[in-house]
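> next comes the sequence, and after it the predicted model I'd like to discuss.
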Amino acid sequence: MALFSRRPKKPAEPSGDAVDTPADATAADATAAGDAPAAQATADATGEVDAAAAPSVSISVSSYGGLGAAPAPARPDADRAPAADAEPPATLPRMGGREWMHTAPEQTETIPGLRDNALLRDALGRVGDAPASQALLDVARQLMQGHVFLRVKGDARTLLAEGKPLPLGVANLGDRVFALAFSSGAALQASLKADGDADTSAMGQPVLTVLQHVFASNYDGIVLDPASTPSRAVLPAELLKRAVEQADPELTVKTLLAAERTPEISAQVADALTRVPLWVAAGLAEGGVPGLAEGRTPDGSRFLEVYSHPLEVAVMGRGDNAVPITAVQLAKALRSDDAITGVVVDPAGPWIRLTRDELAPVLALGQ
C-alpha cells in the first residue's frame, strides 16, 4: 500500500517538480447543469420516475483559470445543444466539434511500462475545443475511471521499502496548494523536461485512492498534466468531493466502458446496472411536458438514456437535470413502455447500447 505525505498546515516551498500556476489566473464560475430543464428530452416520464418531482443535481464548477491557455473563441456550433433525437451511432452529438466516442481509445504506453489513461489524456487534449466549463466537466468525468500517475521526490520504491511517506509534487496558486497528477507517460516527460529535476520517480495509483489522499491531506484540488499547456486542468477539491460522493465506489460501469469490448461486455454492463447508482436526464419534451431524455436511431428505435454519474449528464450540454433512478425504477420504466427498445449508457462516450433482451437481469427486478 502506498504511503503519502500529508499537506502541511501552511504551504511549504515547492519541491523541485512543483509547478506554479500563472499569477493572472482568475476564477470563473459556470453552471453546467442548471435548474431549468432544457427542451431536449423526448420521452414522457414513465414508470416510477417523476421527472418533475424527483430530486435533481445541478453541478456548478470553478475553473480557477486552470484550463491552460485561454479558451479559443467558440465556433458557431460549439455551444449548440445536440438535437433532441440525436443518439449514437446514427446522428452523433458533438461537444466543441468532436463526436462522442463509442469505445475508448486504444491503450498506449508513451513510457514503456506505464500504461496511459487514454480517456483522461484525450479529454485533456480537447481543452480549448469547447467552452471552459464544458471542457472542465469533460476532464472531470473522464477522471472517474482508471488510474493517474504521481511524481515523487526521490525513489518511490526505496521510500516505500523504508516505510517512509512519499513527498508528492505540488503547485501553489496564491495560498492554495494543489497536488500534481498525470494522465500519461508523455505528460510526465513534459513535467520532467519543464523543471529538470531528475531526482524523482513515477508511480501509478487508482484514481479514487489518489483523490481520497487529496481530501485527507486538505489539498485544494489537483492539477492534471501541469506542464502540458494548454492540455492541462485544475480541478478544485469541492468539485472532486462531490463527484466522488455521487460515484459508484467501484466505478463499475465507467471501468467496463473504458475496457476492451469483448463479447461479454454487454452482459457485464447489464449486470452492473442492477446494483450501481444510476441517473437519467430530465428535461422538457415538446409542449413543455416533463420527460426523460432518450435517443432514436434512423429506423425509429428508442433508447432511454442512462448515466453512470451526474457529470455524464452535465457534459451533454443540454441543461438537463441529473435525476437518480434505482434499478427497480428503471425496470418499471422499461416495462411501462414496450416501444422503448433498450437503453444507451453514458451517451457522451464511451457508450454502449443494450437491447431489452440484453437487459433481462434489469427487467426481472421488481416483478
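Okay, I see it. Residues are numbered from 1 along each chain as shown.
> C-alpha from now on. contacts and neighbour counts both.
OK.
> what about the residue nearest the centre of the chain, distance to residue 3?
With distances taken as Cα atoms, centre = their mean, the chain has residue 141 as the residue nearest its mean C-alpha position (0.6 Å). As defined by Cα to Cα, to the nearest Å, residue 141 lies at a distance of 26 Å from residue 3.
> same deal with residue 269?
The value you get for residue 269 to residue 3, if Cα to Cα is used, is 33 Å.
> ok, these two, which is more surrounded?
Shown here are residue 269 and residue 3; by other Cα atoms under 10 Å, residue 269 has more neighbours (22 against 14).
> contacts only, for that one.
Listed by Cα atoms under 8 Å, 6 or more residues apart in numbering, the contact set of residue 269 reads 253, 256.
> and it, what element?
For residue 269, the element it lies in under DSSP states H and E is helix 265-273.
> buried sites along that helix?
Burial within helix 265-273, assessed by neighbour count using 16 or more other Cα atoms under 10 Å, is assigned to 266, 269-273.
> what about versus this one:
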Amino acid sequence: MALFSRRKKSDSDDVSAERPEGVIEPGEQPVAPAEPPAAAVPQVTISTSSFRGVGAPADATPATDSTPPVAARPSARPPGPMEAPEGRESIPGVQDNALLATALAEISGAAQPVQLLNVARQLLQGNVFLRVKGDARALIAEGKDLPLAVATRGDEQLVLAYSSGQALSQSVHADGDRDTSAMAQPVMALLRYVLDGPYAGLVLDHASGDARAVLPTALLERMVSEADADLRIKTALSAKRTESTASTIVDAIVAGAPLWIAVNQAEGGPVGVAESRAATGERFLEVFSHPLELLALGRGDQAVPLKSEQLVAAIRGDDGLTGLLVDPAGPWIRLTRDDLAGLLTRAE
C-alpha cells in the first residue's frame, strides 16, 4: 500500500504513512545535479502499411536465442539481458530494485543523457527506498506524518531515494546521521508524490559515488504521463519468468496497456519500423512499453504510439512476421503468433 497522501505543491514536506516495509538508520546530505537528459524525440504519424519497412540495417553479429539483435549503430547501447537479475533483500522483507541499481552502476564520471534515460526506464518497476527524519515506526504509531529527507540545491529541494538497502547504508556510513529511518515505496507512488510537492526532482543513490543520478521534474512528468498506471508489462518482464509470463503480457496488451514502436527514415527512403531478426531468420516487430525504453537505446529512432488495431493489422498483414519483441533494451521477451492468439481472436 502506498504511504503517500495526495497534496498540492504548496503543502508541507511531510508524508503520511501507515506502515514501513523496513527500517534502518540513515542520514542525508546535499548533492550536485547531474546533466539533464536530452530533449524528447518528436513523434511522427505513420500508416499501418509502414510496418513492412525496417527502420535500421540488419545486425551483422549472429544472434542467439537469448540475445535480440539490434541495429549496428556506433551510438546505440547493447541490449540488456533477457531476464532481470535475481532479486536480493538488503532490508529483510523488501527486494532491492536490482535493475535500477545496475543502471546506476553504469555511470562513470558525469552522467550522460542516454545513461540518465536508462536509469529512468529502469526506475519504472519495483520499489525504491526513502529516508524519513526520526523513528518511522514510532511516528506511525503516534499517527504523525513522516517527513522525507531531501537534498538542497540553492533554493530547490530534491527528494532522496535509493535503489537498494546497500545504497542507503552507504549514505549512513557517509554522513553518520543516525536520527533517521528508511522504508520502501512503490515507484509510481513516489513519482506522484514528488510531482505533487514543491520539489525540483529526485536524487537516486546520492552517496554512491558516480553511481547516482538526478532526475528533474520535467523528466518525471513525462515518465508518469506516458506510463501504464499499473506498469503491467514492466512488472511482468522484471519478475522471475514462468510459463504464464507471456500470457500475462498479452493480457495486458489486450486490456489496453500502452505500446510504442520505433520508426526511422533513411535519407531519401521510406519511413520504416524497426524489427529484430533471430539467428534462424525469424522476424520480430519491436514494441516498447514506454518511450524511454526506446530512447535509452540511443539509436536515434522515433517513438510512435501503437494502437491495438494497428498491431493486429500489422501481424495479420505480414505472414512473414513471426511475432513481437517487447522492450529490446531488456529485460525483454519474444511473443510468437501463438502467444498473441488471444489478441488476434479478440480483435475479430
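Cool, got the structure. Please read these numbers as outputs of a predicted model, since none were measured by experiment.
> could you quantify their similarity as a TM-score?
Once superposed, chain against chain, the TM-score is 0.84 (TM-score structural alignment, normalised by the length of structure 2); 327 aligned residues with a Cα RMSD of 3.2 Å.
> the helix holding residue 269 of structure 1 vs structure 2, average distance?
Between helix 265-273 of structure 1 and its aligned stretch in structure 2, the superposed structures give an average distance of 1.1 Å (mean Cα distance after the TM-score superposition for structure 1).
> quick one on the thing from earlier: make sure the residue nearest to the centre of structure 1 is actually in contact with residue 311.
Yes: using Cα atoms under 8 Å, residue 141 of structure 1 is in contact with residue 311, at 5.6 Å.
> before we move on, back to that, so which bit of structure 2 is the helix holding residue 269 of structure 1 matched to?
The alignment of helix 265-273 of structure 1 onto structure 2 (TM-score structural alignment) spans residues 245-253.
> where do the helices of structure 1 begin and end?
Remark: helices assigned in structure 1 by DSSP state H are 118-125, 132-143, 156-161, 185-195, 207-216, 237-245, 252-258, 265-273, 310-314, 327-335, 360-363.
> what's the closest of these to residue 22 of structure 1?
With distances scored as Cα to Cα, the stretch of these nearest to residue 22 of structure 1 is helix 185-195 (14.6 Å).
> structure 2: matching residues for that closest one?
Mapped onto structure 2 with TM-score structural alignment as the criterion, helix 185-195 of structure 1 occupies residues 165-175.
> wait, isn't residue 197 of structure 1 in contact with residue 151?
No: Residue 197 of structure 1 is not in contact with residue 151 according to Cα under 8 Å; the separation is 10.6 Å.
> can you tell which of the helices of structure 1 is closest to residue 19 of structure 1?
Between residue 19 of structure 1 and the helices of structure 1, the tightest spacing by Cα to Cα is seen for helix 185-195, at 8.1 Å.
> pull out the buried residues from the closest one.
Here helix 185-195 of structure 1 shows 185-192 as buried, counting by 16+ other Cα under 10 Å.
> over to stretch 230-244 of structure 2?
Applying a neighbour-count criterion of 16+ other Cα under 10 Å, one finds 231-234, 236-239 buried in stretch 230-244 of structure 2.
> same deal with stretch 275-282 of structure 1?
276-282.
> repeat for stretch 118-138 of structure 2
With the criterion 16+ other Cα under 10 Å, stretch 118-138 of structure 2 contains buried residues 118-137.
> what does it correspond to over in structure 1?
For stretch 118-138 of structure 2, the aligned range in structure 1 is residues 138-158, judged by TM-score structural alignment.
> quick one: end-to-end distance for the matching stretch.
Taking Cα to Cα, the first and last residues of stretch 138-158 of structure 1 lie 36 Å apart.
> same check, this time on stretch 30-43 of structure 2
Here the two ends of stretch 30-43 of structure 2 are set 37 Å apart, with distance taken as Cα to Cα.
> comparing the match of helix 185-195 of structure 1 with structure 1, how large is the average distance?
Per aligned residue, stretch 165-175 of structure 2 averages 0.7 Å (mean Cα distance after the TM-score superposition for structure 1).
> distance from the chain centre to that stretch, please.
Distance of stretch 165-175 of structure 2 from its chain centroid, counting by Cα atoms, centre = their mean, to the nearest Å, is 23 Å.
> and stretch 2-12 of structure 2, by the same measure?
Centroid separation for stretch 2-12 of structure 2 versus its chain: 23 Å, with Cα atoms, centre = their mean.
> show me what contacts the aligned partner of residue 313 of structure 2 in structure 1?
By TM-score structural alignment, residue 313 of structure 2 lines up with residue 332 in structure 1. When contacts are counted by Cα under 8 Å, 6+ apart, residue 332 of structure 1 touches 47-48, 363, 366.
> those residues in strands, which ones?
Assigned to strands by DSSP state E, none of the contacts of residue 332 of structure 1 qualify.
> got JSON lines for those, with distance to residue 177 of structure 1 too?
Rendered in JSON lines, the data for the contacts of residue 332 of structure 1 read as follows (distance: Cα to Cα, whole Å):
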{"residue": "47", "distance to residue 177 of structure 1": "47"}
{"residue": "48", "distance to residue 177 of structure 1": "45"}
{"residue": "363", "distance to residue 177 of structure 1": "48"}
{"residue": "366", "distance to residue 177 of structure 1": "48"}
